[in-house]
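Peer 1: got a predicted model here, sequence first, then my questions.
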Amino acid sequence: MSKSFLALVLLESPATPNMVALAEAVRERHPGLPVDVDGGGEESARRDSPLIRCGNELVAVMAMPAPIPEDPGLWSRTSRTWPQAEAIAARHRGHLIVSVLGQNQPPLPTARLTTAVIGALIATMPQCCAVVWNGKVARPADLWLDLSNQSFAPFPDYPSSLWVDILPFRAEGGIGAVTTGLSAFAGREIQFETHKLPLSTLIDKVDGLAVYLIEHGDVVKDGDTFGSSARERFTVRHENSEQFGDLPVLFCSDSSE
């Protein structure tokens, strides 16, 4: 299971962040978080440092004067819920790489901190147009600006939709939904198939289980059950998905209910 995250902030035109302004924006948006630009020294040197210190962690923000590598599959998936995604991806001309430094970082605190810094970047840089989270999930900058205010919200109010995508699909005899991005928190994605539930209810159930796993990690064992009541329990199986290229999933179905 990956315990580090790499976020790419897409820019309409290449730009380098003012790290002093970034630190001020993080403080304003998250007053309880101690923040400083790493490096000390003269104001100009601090402003040019690629590192920002948040609490006990260092976050790197590196400016790249070029588009991100092409990933047609990512933007095709994203366009299902964000129709402008492919057009924005095609016209961006620079990007920022954002990542918490260090090895074996716990996923949830790292995701929270990275998200808080990205929100502050968007607040201080009008060039920001989109964010790609860990190579899996792409979202518009204005959504990031809004939801990143919840970076340190208590369970279950995390901005999890910035980290995990839930994609509906046609399943045999019904519909299904599969996550993308959850494996970084829990080791596997979720694949839930139903022939009883409407799509909105299916998405809600997958989202609820995903947020639980973001909070608790890899705790659902093969054969465990989950549900909102004793009458509504779904068995979870550890499988490699037949529909999605042997992707390791937590497979749930109500076909036997």
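Peer 2: All right, it came through fine.
Peer 1: every contact and neighbour count from this point should use C-alpha atoms.
Peer 2: OK.
Peer 1: which parts of the chain are helices?
Peer 2: 19-29, 43-48, 72-78, 85-91, 107-124, 141-147, 183-186, 199-216 (DSSP state H).
Peer 1: and the ones you listed: which comes nearest Ser228?
Peer 2: Set against Ser228 and scored by CA to CA, the helices of the chain come closest in helix 199-216, at 9.0 Å.
Peer 1: just the angle between the closest one and helix 107-124, please?
Peer 2: On the basis of axes from the mean of the first three to the mean of the last three CA atoms, to 10 degrees, helix 199-216 is oriented at 110 degrees to helix 107-124.
Peer 1: would CSV of the helices of the chain with distance to Pro168 and mean neighbour count be doable?
Peer 2: Output for these, formatted as CSV (distance: least, CA to CA, whole Å; neighbours: other CA atoms under 10 Å):
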stretch, distance to Pro168, mean neighbour count
helix 19-29, 34, 20
helix 43-48, 44, 16
helix 72-78, 11, 16
helix 85-91, 18, 16
helix 107-124, 24, 22
helix 141-147, 21, 18
helix 183-186, 17, 23
helix 199-216, 8, 17
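Peer 1: try this one side by side with the last:
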Amino acid sequence: MPVAAWIFADLLMSSSLLSLVLLDNPATPDMSAVAEILHARHPELAREPRDDAAAWQAQANSPLIRCGNALVAVMSMPAPIPHDEGLWARAASTWPEGKAVAARHRGHLIVSMLGKGEQPLQAARVTTAVIGALIATMPECCGVAWAGRVARPADLWLEASRDCFAPYPNYPFGLWVDTLPFRSGAKIGAVTMGLSAFVGREIEFVTGKLTLSALFDKVTGLAVYLIEHGSVVKDGDTIGASASERIQVRYKNSDAFGGLPVFYCTDDSV
């Protein structure tokens, strides 16, 4: 199997954080230029073992880039990404132009870390850094579809990805996870999209007590906790900021969202 085909197959099988960078027109990145921008934007990362000019030039068309101790693969595809109506419907509230961008783009890049050794948060940080460097060097970039769940414009990615190695609350959580409101009878709710790439489930939180703003704060706080610590909240646990606050968490397939695996949360009495 050719090296490029082997890398592509590994990406499809190994990474839940596989992301797609939309291109107005098909293009292949100069990976030596991407590496230079990557290390200028994130000097905390170790430089490639060989940094002489000849080595950089030889790696210009490589599908791989080293980011610290990790290898990230970038594959150029001369076709639009598969259409996902739900992805663009979710993006519409924060990126109204997204559907038009998706309709006009003609190529894309597949970006993912190779292997399964890194923790999901570190993998997200590294992949985000590489995508930011790609956008900085390729004017064709027009958007990013992150982990098949979250779509954001390229200019937002370029800016927010600078902070991908910052501690919470300064890292770009909003590039990775959408939080969407909904109604459940007389109650309100919020559901995440993108958290499952980190912990295998989304959060679905229904409340009859909280305001929408307070609900979003609860969902974001729980999502960040899970991203940083893994699936430490078990089926049937209760969580809360105080002894009097009891939020029950159940593992279930969502009734409201087509059987989506969720951490189902409610602040009804338990």
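Peer 2: Great, that's in hand. Computed from a predicted structure; not experimentally measured.
Peer 1: quick one: TM-score?
Peer 2: Here the TM-score for the pair of chains, by TM-score structural alignment, normalised by the length of structure 1, is 0.93; 256 aligned residues with a CA RMSD of 2.0 Å.
Peer 1: a markdown table for the helices of structure 1, including distance to Phe251 of structure 1?
Peer 2: Output for the helices of structure 1, formatted as a markdown table (distance: least, CA to CA, whole Å):
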| stretch | distance to Phe251 of structure 1 |
| --- | --- |
| helix 19-29 | 38 |
| helix 43-48 | 48 |
| helix 72-78 | 21 |
| helix 85-91 | 29 |
| helix 107-124 | 22 |
| helix 141-147 | 29 |
| helix 183-186 | 13 |
| helix 199-216 | 11 |
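Peer 1: which of those sits closest to Phe169 of structure 1?
Peer 2: helix 199-216 (9.9 Å).
Peer 1: got a list of contacts for the closest one?
Peer 2: Contact partners of helix 199-216 of structure 1, identified using CA atoms under 8 Å, 6 or more residues apart in numbering, comprise 108, 155-156, 158, 160, 166, 168, 175-177, 179, 182, 185-186, 190, 192, 194, 219.
Peer 1: start and end residues in structure 2 for that helix, please.
Peer 2: Mapped onto structure 2 using TM-score structural alignment, helix 199-216 of structure 1 spans residues 212-229.
Peer 1: relative to structure 1, what is the average displacement of the matching stretch?
Peer 2: Mean deviation of stretch 212-229 of structure 2 relative to structure 1 after superposition (mean CA distance after the TM-score superposition for structure 1): 0.8 Å.
Peer 1: what range does stretch 113-131 of structure 1 cover in structure 2?
Peer 2: Residues 126-144 of structure 2 are matched to stretch 113-131 of structure 1 when aligned by TM-score structural alignment.
Peer 1: actually stretch 228-248 of structure 1, sorry about that
Peer 2: Using TM-score structural alignment, stretch 228-248 of structure 1 pairs with 241-261 in structure 2.
Peer 1: got the contact list for that stretch?
Peer 2: Residues contacting stretch 241-261 of structure 2 (CA under 8 Å, 6+ apart): 200-202, 204, 233-240, 262-270.
Peer 1: may I see the PyMOL selection of the buried members of the residues you listed?
Peer 2: Per 16 or more other CA atoms under 10 Å, the buried members of the contacts of stretch 241-261 of structure 2 correspond to this PyMOL selection:
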select buried, resi 201+202+204+233+238+239+262+263+264+265+266+267
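Peer 1: and the residue nearest the centre of structure 2?
Peer 2: Trp176 (3.4 Å; CA atoms, centre = their mean).
Peer 1: any idea what that one aligns with in structure 1?
Peer 2: Aligned by TM-score structural alignment, Trp176 of structure 2 pairs with Trp163 of structure 1.
Peer 1: hang on, its match packs against Val132?
Peer 2: No. The pair Trp163 of structure 1 / Val132 is not scored as a contact, 9.2 Å apart, by CA atoms under 8 Å.
Peer 1: what is the burial count for Ala27 of structure 2?
Peer 2: 18 (other CA atoms under 10 Å).
Peer 1: hang on, the earlier thing: which of the contacts of helix 199-216 of structure 1 are buried, as a PyMOL select command?
Peer 2: Selection command for PyMOL covering only the buried members of the contacts of helix 199-216 of structure 1, criterion 16+ other CA under 10 Å:
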select buried, resi 108+158+160+166+168+175+176+177+179+182+185+186+190+192+194
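Peer 1: cross the contacts of helix 199-216 of structure 1 against strands and list the overlap.
Peer 2: Of the positions in the contacts of helix 199-216 of structure 1, Ile166, Pro168, Ile175, Gly176, Ala177, Thr179, Ile190, Phe192, Thr194 sit in strands, assigned by DSSP state E.
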